[in-house]
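K.L.:
need coordinates for the following:
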Amino acid sequence: MEELRKARETSDPLERVRLATEAMADYQAAIAEFGKLRRDAVDYLRSQGMTLTEIADKAGVSRARLSQLSAAPKRAPERILFSEGSTVTFAVDTKQESGSGRPVVHQEHAAAIEILNRTVRRTGLEPVEVEYIVPPGLIDLNREGLVVICGPRRSPLIAQMLAADERYGFDKDADGWYLYDKATGRQYRSPEDSGKPGDYAYLGRLPRPDGRGYWLYMAGIHAPGGQGAAMYLEQGLNDLYRDVKATRWSCLVECEWDPESRQIQRAELLAPIHQPGRKSARKRS
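P.N.:
The predicted structure is shown next:
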């Protein structure tokens, strides 16, 4: 294989990492697609009355392997909210650890990734990597299956991408950051800023800069909001897919947590789902 030869021959370890990672992603996607084709073929033959033993004998493969295939989870249509391929990469912002100055991930963002891992696996996708966004917040958005948790204060690039949303966005003034509805002018300031156990978040599927697909984005005014957005996505995945399918969309989410444990107890829409081209945003509880 040409990709394997190139990775073996390069003397630069960083280049070897890049080549190997890109090749693995390509082959994983191809393997997943072959698996789907094989699984669909087995399902069709069984619907025609053939047994697994008959299929295995005629195809020249083992019955044990076909049994594993028939038990494998199928890829759900809701997966399109995350990826048109078979894998998902999570990119999350970091903060500097006091004292050492090392980049660390917010506890709430780590919890959000755990929720997202569970959710994407439910659709038949495979999480393959977690990337950490460090100052100045640069990130390659032109990739398939990218999910980003990063506030605009951590990344000017993210701030620029959000500015293209004609309905919802982040802004700041002397009192701090807030979310707002560009159509109505209404501002949403985090309950946490007034000492209450809650936060607001932006959630949306946004176009890639190269125009060749989308990436999924979520971020709270504060870190807990990102976890709340992930929880809303997990709980409302089926309904959200029925509403938006494979289109571009955005909404605002609110969440509330237990003051003592800080475990999020509730996540729901704060402002309706907006899709460019539709006359009005749609509400969903």
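K.L.:
only C-alpha atoms for contact and neighbour calcs from this point on.
P.N.:
Will do.
K.L.:
how far away is the residue sitting nearest the centre point of the chain from residue 130?
P.N.:
Computing the C-alpha centroid of the chain and ranking residues by Cα atoms, centre = their mean puts residue 147 first, at 3.3 Å. Computed with Cα to Cα, to the nearest Å, the distance linking residue 147 and residue 130 is 10 Å.
K.L.:
and for those two, which residues touch both?
P.N.:
89, 90, 91 (Cα atoms under 8 Å, 6 or more residues apart in numbering).
K.L.:
which of those residues fall within strands?
P.N.:
Of the shared contacts of residue 147 and residue 130, the ones assigned to strands by DSSP state E are 89, 90, 91.
K.L.:
one more to put side by side:
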Amino acid sequence: MEVNFKFISPDGRIDFTDPGIVAICGPKSSKIVASALARDTALSFENDGMIYGIRDYVDSRVWKSRRDVENENSDIGYLARNETGPGSGNRFLSIAGIHAEGSAIIVEHLCNYKRIREIHKKTKGSLFSSVIGGTYQRNPLSIEFSQLLTLHIREESCDVTNEVAFVEEDNKS
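P.N.:
Predicted coordinates for the structure are as follows:
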């Protein structure tokens, strides 16, 4: 496996021409990622006015970071295989923590080859949405534990444009 790092440009654009793209950023950092996440029919980011969470439309619940709710060294994040555009067939892996530690938890989770195989076996190349959670230590950051909290397989992404509302809400703060 070869890893090449590219950074998201200040305007939030991502070059999806390379195969095997893994975008580690949330909807606040990139309109393209926000648009892809907005088409996710299973999970979405939401802000209740105070803290961010991940709404689970399949299980009718909202996942929140224990860092925000109970002031613990624990966070969650979103891991999904998304399309770059509706019906495009161009796919990428999306990682977005509620906080930076949530993204680190997901990356650590994926460093275990058994976990990657397990997710691949369950999803069989389909679009999917999941929430991964875990615990960490600070200074220096180290991940203690990670686990898959929920996994939803999606047939296809829908063509919605609610990313504009999310971006506008973010710009108000």
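K.L.:
TM value for the aligned chains?
P.N.:
Here the superposed chains carry a TM-score of 0.79, computed using TM-score structural alignment, normalised by the length of structure 2; 151 aligned residues with a Cα RMSD of 1.8 Å.
K.L.:
what's the following helix or strand after the strand ranked longest in structure 2?
P.N.:
Counting residues, the longest strand in structure 2 under DSSP E turns out to be strand 142-154. Counting by DSSP states H and E, the next helix or strand C-terminal to strand 142-154 of structure 2 is helix 163-172.
K.L.:
contact partners for the counterpart of residue 188 of structure 1 in structure 2?
P.N.:
When structure 2 is aligned by TM-score structural alignment, residue 188 of structure 1 is paired with residue 63. Counting by Cα under 8 Å, 6+ apart, residue 63 of structure 2 touches 53, 54, 55, 56, 76.
K.L.:
of these, closest to residue 115 of structure 2?
P.N.:
Of all the contacts of residue 63 of structure 2, residue 76 has the smallest distance to residue 115 of structure 2: 16.6 Å, by Cα to Cα.
K.L.:
let's verify the equivalent of that closest one over in structure 1: helix, strand, or coil?
P.N.:
Using TM-score structural alignment, the equivalent of residue 76 of structure 2 in structure 1 is residue 200. Following DSSP: H, G, I helix; E, B strand; the rest coil, we place residue 200 of structure 1 in the strand state.
K.L.:
ok, for residue 200 of structure 1, nearest residue in space, not its chain neighbours?
P.N.:
Closest residue to residue 200 of structure 1 apart from its sequence neighbours, by Cα to Cα, 6 or more residues apart in numbering: residue 254 at 4.5 Å.
K.L.:
re the thing from before, let me know the helix or strand that the match of residue 188 of structure 1 is in.
P.N.:
Going by DSSP H and E, residue 63 of structure 2 is in strand 61-64.
K.L.:
what's the average distance of that strand to structure 1?
P.N.:
By mean Cα distance after the TM-score superposition for structure 1, the fitted strand 61-64 of structure 2 averages 1.3 Å away from its aligned residues in structure 1.
K.L.:
give me the buried positions along that strand.
P.N.:
Using 16 or more other Cα atoms under 10 Å as the test for burial, strand 61-64 of structure 2 gives 63, 64.
K.L.:
which stretches of structure 2 form strands?
P.N.:
Under DSSP E, structure 2 gives strands at 22-24, 43-47, 52-56, 61-64, 74-83, 91-97, 127-137, 142-154.
K.L.:
ok, the match of residue 188 of structure 1 to residue 55 of structure 2 distance?
P.N.:
From residue 63 of structure 2 to residue 55 of structure 2 the distance is 6 Å (Cα to Cα).
K.L.:
what does the residue nearest to residue 200 of structure 1 align to in structure 2?
P.N.:
In structure 2, residue 254 of structure 1 lines up with residue 133, judged by TM-score structural alignment.
K.L.:
residue 145 of structure 1 too?
P.N.:
Residue 145 of structure 1 maps onto residue 20 in structure 2, by TM-score structural alignment.
K.L.:
give the contact list for the residue nearest to its match when sequence neighbours are not counted.
P.N.:
Using Cα to Cα, 6+ apart and skipping residues adjacent in sequence, the residue nearest residue 20 of structure 2 is residue 92, 6.4 Å away. By Cα under 8 Å, 6+ apart, the contact set of residue 92 of structure 2 is 20, 21, 22, 23, 81, 82, 83, 84.
K.L.:
so residue 43 of structure 2 touches residue 54, yeah?
P.N.:
Yes: Residue 43 of structure 2 lies in contact with residue 54 (Cα atoms under 8 Å); the separation is 6.4 Å.
K.L.:
which of the two has more neighbours?
P.N.:
Neighbour comparison, residue 43 of structure 2 and residue 54: the larger count goes to residue 43, with 27 against 22 (by other Cα atoms under 10 Å).
K.L.:
residue in structure 1 matching the more buried one?
P.N.:
In structure 1, residue 43 of structure 2 lines up with residue 168, judged by TM-score structural alignment.
K.L.:
then residue 148 of structure 2?
P.N.:
Using TM-score structural alignment, residue 148 of structure 2 pairs with residue 269 in structure 1.
K.L.:
quick one: that match and residue 251 touch, right?
P.N.:
Yes: using Cα under 8 Å, residue 269 of structure 1 is in contact with residue 251, at 7.4 Å.
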